[in-house]
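A.B. asks: structural data only, the sequence is not supplied:
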């Protein structure tokens, strides 16, 4: 099962949505507050859009098709939170129309969850 999840994650990494690509420009290569993010990162039986493992923060982008997945996302979020992760969810249109606020919210949570030097 884990091989299938890893294979799916690889496929998703090569097929990012427009909004995922826009957000990844900021999160990749420690460009965002020196936090390391992984995209389409497997955790348990789930694949996370973006994960900062050191701060245990997940960033998920939801699109229009997402209304059908509310129950699944609720179970997924509950499981991730039980494992010590914080899940931040944003709609695709928030990336398109309010990117700066999304980035501020992510950075605020990262700083809150990270130990001070």
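C.D. replies: Here it is on my side, so go on. It should be emphasised that the depicted structure is a prediction, and the values quoted were computed from it without experimental measurement.

A.B. asks: please count neighbours and contacts with C-alpha atoms only from this point.
C.D. replies: Fine.

A.B. asks: who's in contact with the helix or strand containing residue 88?
C.D. replies: Taking DSSP states H and E as the definition, residue 88 sits inside strand 86-91. By Cα atoms under 8 Å, 6 or more residues apart in numbering, the surrounding residues in contact with strand 86-91 are 56-63, 77, 80-81, 102, 106.

A.B. asks: adding another structure so you can compare the two:
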């Protein structure tokens, strides 16, 4: 039963937080989700606000273990944390792509092209 099995060591609190975040996407996350959901990108299934361990991944494609992070301004001040987080996810075998909010909003076609390129090179 699911309630006894944790996703990569997540806690109930992390899973509840992820659920709340799914209902409160940032404008950039909502814009990207609109084109990732329902297998619109190369037929790949993405999950949004997916819990893994102590982390909540903005977007995750299980078929190719691809993580897509959409970073706001706070990430300019937490580069070391983000690097450690990316390294930990790499230990799980995940590939992490990071895009700024501004890039998602202002250059969505190029963001999608990069996600597509990396996803297809992995799968």
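C.D. replies: Received it, and whenever you're ready, just let me know what you need. Note that this is a predicted model, so its numbers are computed, not measured.

A.B. asks: that older thread, could I get the buried residue list for the strand holding residue 88 of the first structure?
C.D. replies: Judged by neighbour count (16 or more other Cα atoms under 10 Å), strand 86-91 of the first structure contains these buried residues: 86-88.

A.B. asks: wait, which of these is closest to residue 94 of the first structure?
C.D. replies: Nearest to residue 94 of the first structure out of the buried residues of strand 86-91 of the first structure is residue 88 (Cα to Cα; 12.6 Å).

A.B. asks: just the strands in the first structure please.
C.D. replies: 38-43, 46-52, 57-62, 86-91 (DSSP state E).

A.B. asks: residue contacts, residue 66 of the second structure?
C.D. replies: Counted by Cα under 8 Å, 6+ apart, residue 66 of the second structure has contacts 60, 94-97, 119.

A.B. asks: in the first structure, what sits opposite it in the alignment?
C.D. replies: Per TM-score structural alignment, the equivalent position to residue 66 of the second structure in the first structure is residue 57.

A.B. asks: do the same with residue 52 of the second structure
C.D. replies: By TM-score structural alignment, residue 52 of the second structure lines up with residue 43 in the first structure.

A.B. asks: before we move on, what about residue 15 of the second structure?
C.D. replies: So, by TM-score structural alignment, residue 15 of the second structure is matched to residue 6.

A.B. asks: skip the chain neighbours and tell me the closest residue to its match.
C.D. replies: Of all residues beyond its chain neighbours, the one nearest residue 6 of the first structure is residue 42 (6.6 Å), with distances taken as Cα to Cα, 6 or more residues apart in numbering.

A.B. asks: what's the neighbour count on residue 23 of the second structure?
C.D. replies: 10 (other Cα atoms under 10 Å).
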